[in-house]
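[1] Provided below for reference: sequence and predicted model.
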Amino acid sequence: MTAGEALAAAAARLRAAGVDSPARDARILLAHAASVDAARITLIAPEDLSPDIEERFVNLVSLRAVRVPVSHLIGEREFYGRRFKVSRDVLDPRPETETLIETALAAPFGSVLDLGTGSGCILVTLLAERPQAVGTGVDISEAACLQASANAVLHGVEARADLRKSDWFDGVEGRFDLIVSNPPYLSADEMQNVQPELQQHEPRIALTDEADGLSVYRIIARDAARFLSPGGRVMVEIGWTQAQDVCAIFDAAGWQTIRVLQDLGGKDRVIQAQMAEIGN
């Protein structure tokens, strides 16, 4: 079987399994099985696959057909131009979260706190983009902290990243110019309808608060001011239907400047808040 034939057969199988972007996923998996760059797949399409590569590819496609995420099969995911190591212990970095990065980088900061750091993609990216900044990342999952630490080392920011286990602010000390978070914002009801990749293969604790999807925003709005430097910013990712509710939560907690920012698809994605005076 040639690479091109294998690719076509895999794409058809993934399409029949209901996988989004089956051709793209097949291409990525074949590149991984053959240990080549995905851009070279077209070049090797006329060539016969060796038996070992064909076996690896068939196994990968079989796993993808039962909705194991591509990132878990190849062990990494691209985010803001960098490769991040991932596993089923952390939420996959997603393109929508890059809106949070762009918003954070729009103003200077020397210190950053990342709440629920997961893979560390937000904290590590911000530190890589701002070489003079330092940061702390916290997560209630020890496995997530280890994954984030590995990514900090991978991208050379480990000396400036303090990663620790903490239930939101419980283990946090000091003040920060910037506080960021992509918290679990799906409601318990919404979890019943998410894709199998999320339902079966990503950590539930990173997806839902098992309530109305807003509980972590209440914690951040209530407590963040005590950890924020004067003039500092708080920035949270939201579900695209949650802007009104999250803005109301921050407004009720006394935040004076609240902005809603959209992602590249035009959907509400980030809430930024500031306070004229830091609370006690």
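    On my side now, so go ahead.

[2] rest of the way, CA atoms for contacts and neighbours
    Fine.

[3] now that we're looking at the residue most central in space within the chain, how far away is Val66 from it?
    Centroid check for the chain by CA atoms, centre = their mean gives Pro93 as the closest residue, at 2.7 Å. Taking CA to CA, to the nearest Å as the measure, Pro93 falls 21 Å from Val66.

[4] Who are the contact partners of Arg175?
    Arg175 makes contacts with 226-229, as judged by CA atoms under 8 Å, 6 or more residues apart in numbering.

[5] From those residues, keep the buried residues only.
    227-229 (16 or more other CA atoms under 10 Å).

[6] which residues touch stretch 3-15?
    By CA under 8 Å, 6+ apart, the surrounding residues in contact with stretch 3-15 are 21-23, 25-27, 30, 41-42, 44-49, 54, 58, 61, 64-65.

[7] ok, structure two:
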Amino acid sequence: MSGIAGDGGMADALRAATARISAASDTPRLDAELLMAHALGLSRNALLLRQRDLRVPPGFAALTDRRVAGEPVAYITGFRDFWTISLAVTPEVLIPRPDSETLIEAAVAHFTARAPRSILDLGTGSGALLLAALSEWPDAHGLGIDASPGALAVAQGNAERLGLAGRATFRPGDWAQGIDGRFDLILINPPYIARNVALAGDVLHEPDSALFAGVEGLDDYRRIVPDLRRLIAPDGMAAIEIGYDQKDAVSALLGDAGLTVRALQDLAGHDRCLVATMSKGTGAMQLTP
């Protein structure tokens, strides 16, 4: 045990926890503050504003030990902020990351003159993308698909807690198989890590089914892309998350399916999102820088 639980010394406790967590995290101070806030039942902002008046709760030491052992903060606290919402997360689902907000940013940029009314989220996981989109467009309705019953339960719980259950439907499925109709906005964050890639950090605790996609990391794109032309509504779009080195490979798949492709970068400057829209003509890929 760390020996930092006790009746006071908030600043000392946070410094000591930060030092210990630094071996397991690139953001040790943030992690320490989030764990302390969780132990106190407060928001991080409330902790920072009131820390001189607060005492270190006994449970903080155990939370710190779990983080030092490598367990992600989101799984320890049970929540992760994403876009403008806060989501419950469990080891059944991938932890939502700021990189994935690039897909929502792409949708906001696309739908400037009008709002999407119908949204499809393939591989919904915690429901992060679909629920973020529904929170952005209050007249929209959405369908989230996932192969994992555990993930669907988490997503349904998030929809209910956020007051969005009336506009969000979740059901089991195998990507787009059996889905009919067209959607203004399609959100897709499939597994895209190659099977032989060595992982480290938080992803070691996340479900393999949400991470790996064959030898090249492209298996699920190959299954999803052929269905997109029949699913994207006129003037609609699909926002597809990719790995940092997959722009050319996935763009080629989309182009071969007759879609126009535009790449967007995340905050770190990595290619992170491909926006696919219906091509005016048929045939070869059109890639917009």
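    Looks like it arrived, so ask away. Worth saying up front: this structure is predicted, and the values here are computed from it rather than measured.

[8] want to throw the buried ones among the contacts of Arg175 of the first structure into CSV with distance to Gln132 of the first structure and secondary structure?
    Conversion of those to CSV gives the following (distance: CA to CA, whole Å; DSSP: H, G, I helix; E, B strand; the rest coil):
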residue, distance to Gln132 of the first structure, secondary structure
Phe227, 20, helix
Leu228, 19, strand
Ser229, 17, strand
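
[9] Among those residues, which one lies nearest to Ile179 of the first structure?
    Closest to Ile179 of the first structure out of those is Leu228 (7.3 Å), distances taken as CA to CA.

[10] Just tell me what the closest one corresponds to in the second structure.
    Taking TM-score structural alignment, Leu228 of the first structure has Ile232 as its aligned residue in the second structure.

[11] Give me the neighbour count for Gly279 of the first structure.
    15 (other CA atoms under 10 Å).

[12] Could you do Ala143 of the first structure as well?
    17.

[13] for Leu259 of the second structure, same thing?
    Quick note: Leu259 of the second structure (other CA under 10 Å) scores 29 neighbours.

[14] from what I can see it touches Thr288, true?
    No: shown here, Leu259 of the second structure and Thr288 do not form a contact pair, counting by CA atoms under 8 Å, at 11.3 Å.

[15] just so I have it, where are all the helices in the second structure?
    10-21, 28-40, 44-50, 60-68, 73-77, 101-110, 128-136, 149-161, 219-224, 228-231, 247-256 (DSSP state H).

[16] Can you say which of those is packed in most?
    helix 128-136 (a mean of 24; mean count of other CA atoms under 10 Å).

[17] quick one: that helix to the first structure mean distance?
    Helix 128-136 of the second structure, aligned to the first structure and superposed, deviates on average by 0.7 Å (mean CA distance after the TM-score superposition for the first structure).

[18] Where does that helix end up in the first structure?
    By TM-score structural alignment, helix 128-136 of the second structure lines up with residues 121-129 in the first structure.

[19] ok now that stretch, how far from the chain's centre?
    Distance, stretch centre to chain centre, for stretch 121-129 of the first structure: 12 Å (CA atoms, centre = their mean, to the nearest Å).

[20] Number of residues surrounding the aligned partner of Gly269 of the second structure in the first structure?
    Using TM-score structural alignment, the partner of Gly269 of the second structure in the first structure is Gly266. Applying other CA under 10 Å, we find 9 residues neighbouring Gly266 of the first structure.

[21] Could you do the one 10 residues further on as well?
    Residue neighbour count, defined by other CA under 10 Å, stands at 12 for Ala276 of the first structure.

[22] What of Asp52 of the first structure?
    Each residue near Asp52 of the first structure was counted by other CA under 10 Å, and the total is 11.

[23] quick check, it in a strand?
    No: secondary structure of Asp52 of the first structure (DSSP: H, G, I helix; E, B strand; the rest coil): helix, not part of a strand.

[24] Tell me the spacing between it and Leu30 of the first structure.
    Distance from Asp52 of the first structure to Leu30 of the first structure, by CA to CA: 12 Å.

[25] and what of Asp139 of the first structure?
    Per CA to CA, Asp139 of the first structure is found 34 Å from Leu30 of the first structure.

[26] for Ile179 of the first structure, same thing?
    If you go by CA to CA, the gap between Ile179 of the first structure and Leu30 of the first structure works out to 40 Å.

[27] Give the buried residues for stretch 229-238 of the first structure.
    By 16+ other CA under 10 Å, the buried positions in stretch 229-238 of the first structure come out as 229-230, 232-238.

[28] Identify whichever of the helices of the second structure lies nearest to Leu211 of the second structure.
    helix 219-224 (10.7 Å).

[29] No further queries at this time; thank you.
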